[in-house]
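1. Here you go, sequence then predicted model.
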Amino acid sequence: MSLSLSADKDTGVAVVTLDRPRKLNALDLATAGELAATWRELRFDDTVRAIVLTGAGPRAFCTGLDRDATVPQPGSPYMVDDPLERIGPKANDLWKPVIAAVNGMACGGAFYLLAESEFLVADPGATFFDPHTTYGMVSAYESMGMAQRMPYGEIARMALMGTAERVSAARAYEIGLVSEVTEPGGSLAASVERARVIASYPPEGVQGTVRAVWAAKEAARAHALAFAPHLVRLGNLPGDRQAELFAARTPDFRLR
């Protein structure tokens, strides 16, 4: 198992942890399936009323799709299989509040999870970036999801600058991506405490509010996502060229 789930029946709070620290909590296909199954399981557990999502270890919340994952694709230009399409709570029709406790790096495919969380709490050492363009890939699904959480100029800069820049927790707070920056190592505890408060309220009102807030941006997001497969198909370099670029890059970046 590369995912752990713990639940406190007294407080009504569950903690979902991405548990692949040696891989910087990157998502292979098995982990993606476990995430989808976990969200569906939590839909039916009425003792869980609020959820915290985090990553194991201090280095990363999640670094997106595992580079070693093999994703077969149909030959048709009209069909693109997105292996991370179903990893988020909303994609699995879960309308219980999810708080993301972000520790370390959150990049690329991690944005699927952040985009479907209600709000983010971050350690001061958390960083956010999108490596797609650096390696000849289109940032489509990721940017479309995060465009609902960040000002246009900020998400455009993050997507276009690739690995050359990382957004600090402090900057993420300034632009509204992060709602709270904790003391070092404190994001999980703070997130659990915020979840405990929310879980103490009547769940009907809480879940209705989650659904209402999501509905305010759902139409625009769905319209944008309809374009994503075509943009990915047209703009991505072949896998061997992506691998060459990945191998050639040095881990040099500017923190802002």
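-> Ah, there it is.

2. drop to CA atoms for contacts and neighbour counts, all remaining ones
-> Fine.

3. Count the residues that sit near Met146.
-> 22 (other C-alpha atoms under 10 Å).

4. swap in Ala56?
-> 22.

5. I'd guessed it sits against Val16; true?
-> No. With contact defined as C-alpha atoms under 8 Å, Ala56 does not count as touching Val16 (9.9 Å).

6. Now do the strands in the stretch 101-250 of the chain.
-> Secondary structure of the stretch 101-250 of the chain, counting by DSSP state E, counting those that start in this stretch: strands at 105-107, 119-122, 127-129, 165-168, 180-181.

7. How about residues contacting the third one?
-> The reference is to strand 127-129. For strand 127-129, contacts defined as C-alpha atoms under 8 Å, 6 or more residues apart in numbering pick out 104-108, 158-159, 162-163, 165-169.

8. name the helices or strands packed onto the longest helix along the chain?
-> In the chain, assigned by DSSP state H, the helix with the most residues is helix 203-225. Contacts defined by 3 or more C-alpha pairs under 8 Å, 6 or more residues apart in numbering; DSSP states H and E place helix 203-225 against helix 141-146.

9. So which bits of the helix it packs on are buried?
-> By neighbour count with 16 or more other C-alpha atoms under 10 Å, helix 141-146 contains the buried residues 141-146.

10. Of the residues you listed, which is the nearest to Asn236?
-> For the buried residues of helix 141-146, the closest approach to Asn236 (C-alpha to C-alpha) belongs to Tyr141, at 13.0 Å.

11. Identify the spatial nearest neighbour of the closest one, chain neighbours not counted.
-> Distance criterion C-alpha to C-alpha, 6 or more residues apart in numbering; nearest residue to Tyr141, sequence neighbours excluded, is Ala228 at 6.1 Å.

12. give me the number of residues near that neighbour?
-> Neighbour number of Ala228 under other C-alpha under 10 Å is 20.

13. I'd like the buried residues of helix 141-146 as a markdown table, with distance to Arg241 appended.
-> A markdown table is the format used below for the buried residues of helix 141-146 (distance: C-alpha to C-alpha, whole Å):
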| residue | distance to Arg241 |
| --- | --- |
| Tyr141 | 21 |
| Glu142 | 21 |
| Ser143 | 22 |
| Met144 | 25 |
| Gly145 | 26 |
| Met146 | 27 |
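
14. of all those, which comes closest to Asp123?
-> Nearest to Asp123, judged by C-alpha to C-alpha, of the buried residues of helix 141-146 is Met146 at 19.3 Å.

15. what sits against that closest one?
-> Met146 makes contacts with 111, 114-115, 155, as judged by C-alpha under 8 Å, 6+ apart.

16. likewise Thr63?
-> Contact analysis of Thr63 by C-alpha under 8 Å, 6+ apart lists 24-27, 105-110.

17. Put this next to the first one:
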Amino acid sequence: MAPEVLYEVSDGVAIVTINRPEKRNALNLAACETLKECWRRIENDPDVRVGIVTGAGDKAFCAGFDITEKNVDGRPRTEDFTPRPGTSPATGKPLIAAVNGLAMAAGMALVEACDLCVAADHAWFSLPEVTLGIGLEPFVQSLWTLPQRMLFELLVTGDRLSAERAYQLGFVNRIAPGGDLMDTALELARTIAGNAPLVVLASKALIYGGQRAMGMDLALQAADRAFAPVSASADAKEGYRAWTEKRRPVWQGR
């Protein structure tokens, strides 16, 4: 398994750790591929009942894609990430995001791909794509996990959402002091792992099945239609160039 992601199992709980603290746990290609393998291992291991996903260190859960690796023709890519929640859940077993710091861009999408979220009190969330001119189609799941007006504010401002505010909105299940984060996540995971496994699996299937029945597939199609031209735009290329050159982008609206 690639060193970018660590995997361990204890007492029916798999712990997946993005191990790139020097890059704020940004996802490179190797990390993305290894995460997919972790989902398969969780799904196929009968001894695993619950998974926890976290980041190494205490500064970042995941800062999104490592843009220096993930670009095509000067623009970031999003298509190499884990399966989109709601259409192809990474695993039928419960996943808990243990958010130990910032979770932005694809890092917030990874939180969305999980079923529950435990956050350190200093953690925060952000969708900064609007500042880079790139698409946001992976965040359709947020239509079900955040109030519409708060989601719209995050999408069009790129502002931060604190752990406390996210908890008030129901996006975060539990908040813990930074030093107690993993203990809190493990306590929740072990509670779930100790319950009737068929009921747990059926409960997750109910949630995602209900989302699809209420229009998740159509929402994903609408997002693809809305953001496909954005991802191919001159502004998307300019956003990437500005980021690499450490300057403010000059938007042209095309």
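-> In hand now; what should we look at? Computed from a predicted model, the values in this text were never measured in an experiment.

18. Pull up the gap between the spatially most central residue of the second structure and Gly209 of the second structure, please.
-> Nearest residue to the geometric centre of the second structure (C-alpha atoms, centre = their mean): Leu110, 1.5 Å. According to C-alpha to C-alpha, to the nearest Å, Leu110 of the second structure and Gly209 of the second structure sit 20 Å apart.

19. Show me where the second structure has its helices.
-> 29-44, 106-113, 142-145, 148-157, 163-168, 181-193, 197-213, 216-231, 234-245.

20. Name the stretch among those that sits most buried.
-> helix 106-113 (a mean of 24; mean count of other C-alpha atoms under 10 Å).

21. follow-up on the earlier one: tell me which two in the contacts of Thr63 of the first structure are the farthest apart.
-> Taking C-alpha to C-alpha as the measure, the contacts of Thr63 of the first structure span a maximum distance of 13.6 Å, between Leu27 and Met105.

22. counterpart of Lys96 of the first structure in the second structure?
-> When the second structure is aligned by TM-score structural alignment, Lys96 of the first structure is paired with Lys93.

23. My read is that its match contacts Ile52, right?
-> No. Between Lys93 of the second structure and Ile52 there is no contact, the gap being 10.7 Å when judged by C-alpha under 8 Å.

24. the more surrounded of those two?
-> Legend: neighbour count by other C-alpha under 10 Å for Lys93 of the second structure and Ile52, higher for Ile52 (26 against 23).

25. Name all residues that make contact with the more buried one.
-> Counted by C-alpha under 8 Å, 6+ apart, Ile52 of the second structure has contacts 13-16, 95-98, 185-186, 189.

26. Can you check which residues contact both of Ala56 and Val16 of the first structure?
-> Counting by C-alpha under 8 Å, 6+ apart, nothing touches both Ala56 of the first structure and Val16.

27. got the contact list for the longest helix of the first structure?
-> Contacts of helix 203-225 of the first structure (C-alpha under 8 Å, 6+ apart): 49, 95-97, 118, 140-141, 144-145, 148, 198.

28. Ala32 of the first structure touches Ile87, doesn't it?
-> Yes. Using C-alpha under 8 Å, Ala32 of the first structure is in contact with Ile87, at 5.6 Å.

29. Give me the nearest residue to Asp81 of the first structure, chain neighbours excluded.
-> Gln73 (6.0 Å).

30. in terms of contact, does the one you found touch Pro83 like I think?
-> No. With contact defined as C-alpha under 8 Å, Gln73 of the first structure does not reach Pro83; the gap is 10.1 Å.

31. More neighbours: which of those two?
-> Between Gln73 of the first structure and Pro83, counting by other C-alpha under 10 Å, Pro83 is the more crowded of the two (18 against 11).

32. The more buried one against Leu29, yeah?
-> Yes. Applying C-alpha under 8 Å as the test, Pro83 of the first structure and Leu29 come out as touching, 6.9 Å apart.

33. what range in the first structure does stretch 163-172 of the second structure sit on?
-> Residue correspondence for stretch 163-172 of the second structure in the first structure, counting by TM-score structural alignment: residues 169-178.

34. chain center to that stretch, what's the gap?
-> 16 Å (C-alpha atoms, centre = their mean, to the nearest Å).

35. what would the contacts of Thr63 of the first structure look like in TSV with distance to Leu3 of the first structure?
-> Conversion of these to TSV gives the following (distance: C-alpha to C-alpha, whole Å):
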residue	distance to Leu3 of the first structure
Leu24	13
Asn25	10
Ala26	11
Leu27	10
Met105	18
Ala106	17
Cys107	18
Gly108	19
Gly109	16
Ala110	15
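
36. which of the residues you listed lies closest to Pro124 of the first structure?
-> Out of the contacts of Thr63 of the first structure, the member with the shortest distance to Pro124 of the first structure (by C-alpha to C-alpha) is Met105, at 11.2 Å.

37. Spell out which residues sit in contact with the aligned partner of the closest one in the second structure, please.
-> Taking TM-score structural alignment, the alignment pairs Met105 of the first structure with Leu102 from the second structure. By C-alpha under 8 Å, 6+ apart, the contact set of Leu102 of the second structure is 59-63, 123-126.

38. Which of those residues sits closest to Arg247 of the second structure?
-> Ala63 (19.2 Å).

39. measure the closest one to Ala103 of the second structure for me?
-> On the measure of C-alpha to C-alpha, Ala63 of the second structure and Ala103 of the second structure end up 6 Å apart.

40. residues contacting the counterpart of the residue nearest to Tyr141 of the first structure in the second structure?
-> Residue correspondence to the second structure (TM-score structural alignment): Ala228 of the first structure is matched to Ala223. When contacts are counted by C-alpha under 8 Å, 6+ apart, Ala223 of the second structure touches 136-137, 140.

41. Which of those are conserved in the first structure?
-> Compared against the first structure with both residues aligned by TM-score structural alignment, their matches' C-alpha atoms under 8 Å, these retain Glu137.

42. which one among the contacts of Ala223 of the second structure gets closest to Asp45 of the second structure?
-> Val140 (29.3 Å).

43. follow-up on the earlier one: would TSV of the contacts of helix 203-225 of the first structure with distance to Ser6 of the first structure be doable?
-> Below are these laid out as TSV (distance: C-alpha to C-alpha, whole Å):
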residue	distance to Ser6 of the first structure
Arg49	13
Trp95	19
Lys96	16
Pro97	16
Glu118	20
Ala140	33
Tyr141	29
Met144	31
Gly145	27
Gln148	29
Ile198	17
